[in-house]
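Participant: predicted model, plus sequence, below.
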Amino acid sequence: MFYALFVAIVVVALAASLAVVRFFDPAVHKILQRTLGPDLADAWRRYISFAILVAGISGGVRPWNLEQYLPPSAGKGSTQLDITGARWLLELWNALTETLRSIALIMLLFFLCSMMAYVIARSLELRRARELEAGKGGDTSGLE
């Protein structure tokens, strides 16, 4: 029964992670194309998808919480908990919420970094535009 619970938790974490990857893929692709350009956007999109999968599965599958369902080691006074329907539901719910929490942290970090990259790129574009205007204005004044 322990192995079935473990596999079910991995499946829940994997399914939730894949759903989040599919949901955020268009937004991530647009952001990466804008900040990095089309050449690097596809490679970084694959990396972000991989990071979401790894963070989701590692956050959702918590082996140290599942140890309570294993028989106690020799010399230890702890007892083994029974895996009931209520515990299944609770463990699967915890797996789902922890998966989403881990992914939310990754996505927050990604969006904060991309926002900073956008602001920096935008400020550089505005600075170049001002320099071009100042250069054109200086050239026309010399002709008059």
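Facilitator: Now that the structure is in, tell me what you want to look at.
Participant: drop to CA atoms for contacts and neighbour counts, all remaining ones
Facilitator: Will do.
Participant: for the helix or strand where Met115 lies, packing partners?
Facilitator: Met115 belongs to helix 85-143 when assigned by DSSP states H and E. Judged by 3 or more Cα pairs under 8 Å, 6 or more residues apart in numbering; DSSP states H and E, the packing partners of helix 85-143 are helix 2-36, helix 38-60.
Participant: ok, and here's another one to check against it:
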Amino acid sequence: MFFTLLLVTLVLAIFTAAIVARAFAKPIESILRRIVADDISYAWQRYLQFAIVVVGVSAGVRINDLERYITPPQWVKDAQIIQLTNERWALELYRTIIETLQGIAWMLLVFFAFALIAYVIVRIAEMKNGNSSAAKEP
């Protein structure tokens, strides 16, 4: 039963992360095309999609939390292994989706914060180049 839970949470986390990666593909592509040179922006976009899936899976499949279904707590005397009931299954699947989305949300927040800073820097550079080239023309 534990291996089934592990496999199902892994598949669910991959599926959820893949949906989020696909949903954010266009915004990420637009941002990177604006900030980074065209020839390398595609590589960065592919890397970010990969990172979304990796972060989503690592956040969604919580190995340390799943261990309680195969080993009893060591700090409690005469402790028993928690049984996997239907209610626990539902809770674990819900927790997998939420943790996957939460991990991806934090990653995207960091990405968009740095992208915003880079965008401001690019805009300032464009404004300086626009003003200096306009001043040189008669």
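Facilitator: Nice, I can see it. What you see is a predicted model; the values in this text were computed from it and never measured.
Participant: please state their TM-score.
Facilitator: Overlay of the two chains. TM-score (TM-score structural alignment, normalised by the length of structure 2): 0.93; 137 aligned residues with a Cα RMSD of 1.7 Å.
Participant: now the helix holding Met115 of structure 1 and helix 38-60, what's the angle there?
Facilitator: With axes from the mean of the first three to the mean of the last three Cα atoms, to 10 degrees defining the directions, helix 85-143 of structure 1 sits at 150 degrees from helix 38-60.
Participant: now the angle from helix 85-143 of structure 1 to helix 2-36?
Facilitator: Going by the same axes, to 10 degrees, helix 85-143 of structure 1 makes 10 degrees with helix 2-36.
Participant: what's the closest of the helices and strands packed on helix 85-143 of structure 1 to Leu89 of structure 1?
Facilitator: Ranking these by proximity to Leu89 of structure 1 (Cα to Cα) places helix 2-36 first, at 10.0 Å.
Participant: what stretch of structure 2 does the closest one fall on?
Facilitator: Using TM-score structural alignment, the residues of structure 2 aligned to helix 2-36 of structure 1 are 2-36.
Participant: the helices and strands packed on helix 85-143 of structure 1: which one's closest to Leu124 of structure 1?
Facilitator: With Cα to Cα as the measure, helix 2-36 is the member of these nearest Leu124 of structure 1 (12.3 Å).
Participant: residues contacting the residue nearest to the spatial centre of structure 2?
Facilitator: By Cα atoms, centre = their mean, the mean C-alpha position of structure 2 lies nearest to Ile104, the distance being 2.5 Å. Neighbouring residues of Ile104 of structure 2 by Cα atoms under 8 Å, 6 or more residues apart in numbering: 17, 52, 55-56.
Participant: how about 6 Å then?
Facilitator: Contact analysis of Ile104 of structure 2 by Cα atoms under 6 Å, 6 or more residues apart in numbering lists 52, 56.
Participant: look up how far Ile121 of structure 2 lies from it.
Facilitator: Noted for Ile104 of structure 2: a distance of 26 Å to Ile121 of structure 2, by Cα to Cα, to the nearest Å.
Participant: which of the helices and strands packed on helix 85-143 of structure 1 is buried the deepest?
Facilitator: For those, average neighbour numbers computed from mean count of other Cα atoms under 10 Å are highest in helix 38-60, which has a mean of 19.
Participant: that helix vs structure 2, average distance?
Facilitator: In the superposition with structure 2, the average deviation recorded for helix 38-60 of structure 1 is 0.6 Å (mean Cα distance after the TM-score superposition for structure 1).
Participant: tell me what that helix is packed against?
Facilitator: helix 2-36, helix 85-143 (3 or more Cα pairs under 6 Å, 6 or more residues apart in numbering; DSSP states H and E).
Participant: distance to Tyr47 of structure 1 for those helices - can I get that in CSV?
Facilitator: Converted to CSV, the helices and strands packed on helix 38-60 of structure 1 look like this (distance: least, Cα to Cα, whole Å):
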stretch, distance to Tyr47 of structure 1
helix 2-36, 11
helix 85-143, 11
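Participant: for those helices, which one sits closest to Ala74 of structure 1?
Facilitator: Smallest distance to Ala74 of structure 1 across the helices and strands packed on helix 38-60 of structure 1 (Cα to Cα): 19.2 Å, for helix 2-36.
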